[in-house]
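[1] The sequence isn't on hand, but the structure is:
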């Protein structure tokens, strides 16, 4: 299970999806529904974008979750959480969560290091650059880029 906000999905996310797809028989890409957080895109938009970019991978499906990731993993029989790491600070942030998830549920976390060409890409930076009129086409899949420009 590859959880995330995906607001919007980036080329880094797509790379993790592709690599997880090659490593596992089935991958669930799930976007969080947390209503308390302000998002640029609705959950329906994020699901649609993820579904489109994951379409080439026959063993990937898209879902949503609200609450604990491990509860979603249990409900879906997902034994591994996949997380992409761009920097050491991502590792510092993700490691305690991975350890807690394992303690709560027995679900392991697999860290996938970012490909160098994606290591600096984040959804937050993409949104900020796009809002200020900067070029972001190289950082998101084409369909996401079109949706991003139409939304801003």
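    Sure, I can see it. This is a predicted model, so every value here is computed, not measured.
[2] hey, let's count contacts and neighbours off CA atoms from now on
    Will do.
[3] And what about the residue located most distally from the centre of the chain, helix, strand or coil?
    Here the chain reaches farthest from its C-alpha mean at residue 133, the gap being 24.1 Å by Cα atoms, centre = their mean. At residue 133, secondary structure determined by DSSP: H, G, I helix; E, B strand; the rest coil is coil.
[4] measure it to residue 146 for me?
    14 Å (Cα to Cα, to the nearest Å).
[5] Kindly report the same for residue 92.
    Counting by Cα to Cα, the gap from residue 92 to residue 146 is 34 Å.
[6] One more to weigh against that first structure:
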């Protein structure tokens, strides 16, 4: 049986923490779909198309990883993609409480969908997209928090602002 995992998120921007989880999931599952959520309520810095392109560039060397933008309910997207597993990153206890609620809701909406919680490697536990954007916006060095092409995209974005 082929097992397809879905790793959803806004990825605004994709961080080394996200990339670490994707690469580790790619070793565990036959296929991993990085599901880039439109999520307009978050008012992302990058458009959905830009976030998809940045993620595709990060994983173009991984044959069992694909990147797809989506809007709407994650449980429905997972069903359309024939995904059996949701990958969720958990950095701290506060993350777990929220992720536990999401997992329960997603299971209620799609009973065939299981959630797997993964912790980031120690060097990535404090990284968040929000913090990366703030550091970069104020001229700080984000090179150790994001892939090089994402760093360049962030710098271009703030140079235009």
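    Happy to help now that I have it. Quick caveat: nothing in here was measured; it's all calculated off a predicted structure.
[7] Map the residue farthest from the centre of structure 1 onto structure 2.
    Taking TM-score structural alignment, residue 133 of structure 1 has residue 139 as its aligned residue in structure 2.
[8] got the contact list for stretch 138-158 of structure 2?
    Contact partners of stretch 138-158 of structure 2, identified using Cα atoms under 8 Å, 6 or more residues apart in numbering, comprise 13-17, 54, 58, 124, 127, 132-133, 135-137.
[9] and which of these is nearest to residue 32 of structure 2?
    Taking Cα to Cα as the measure, residue 32 of structure 2 lies nearest residue 58 of these, at 13.6 Å.
[10] can you pull the contacts of the closest one?
    Here residue 58 of structure 2 is in contact with 19, 147 (Cα under 8 Å, 6+ apart).
[11] Just tell me what it corresponds to in structure 1.
    By TM-score structural alignment, residue 58 of structure 2 lines up with residue 53 in structure 1.
[12] Could I get the buried residue list for the helix or strand its match falls within?
    Per DSSP states H and E: residue 53 of structure 1 is located in helix 43-54. Buried residues in helix 43-54 of structure 1, counted by 16 or more other Cα atoms under 10 Å: 43, 46-47, 49-51, 53-54.
[13] Next, please give the residue ranges for the strands of structure 1.
    In structure 1, strands defined by DSSP state E lie at 2-4, 27-32, 60-65, 80-85, 108-113, listed in chain order.
[14] relative to strand 80-85, how tilted is the last one?
    Think strand 108-113 of structure 1. 30 degrees (axes from the mean of the first three to the mean of the last three Cα atoms, to 10 degrees).
[15] what's the average per-residue distance for strand 108-113 of structure 1 once overlaid on structure 2?
    Comparison of strand 108-113 of structure 1 with structure 2 after fitting gives an average deviation of 0.5 Å (mean Cα distance after the TM-score superposition for structure 1).
[16] What helices and strands are in contact with that strand?
    strand 80-85, helix 88-105 (3 or more Cα pairs under 8 Å, 6 or more residues apart in numbering; DSSP states H and E).
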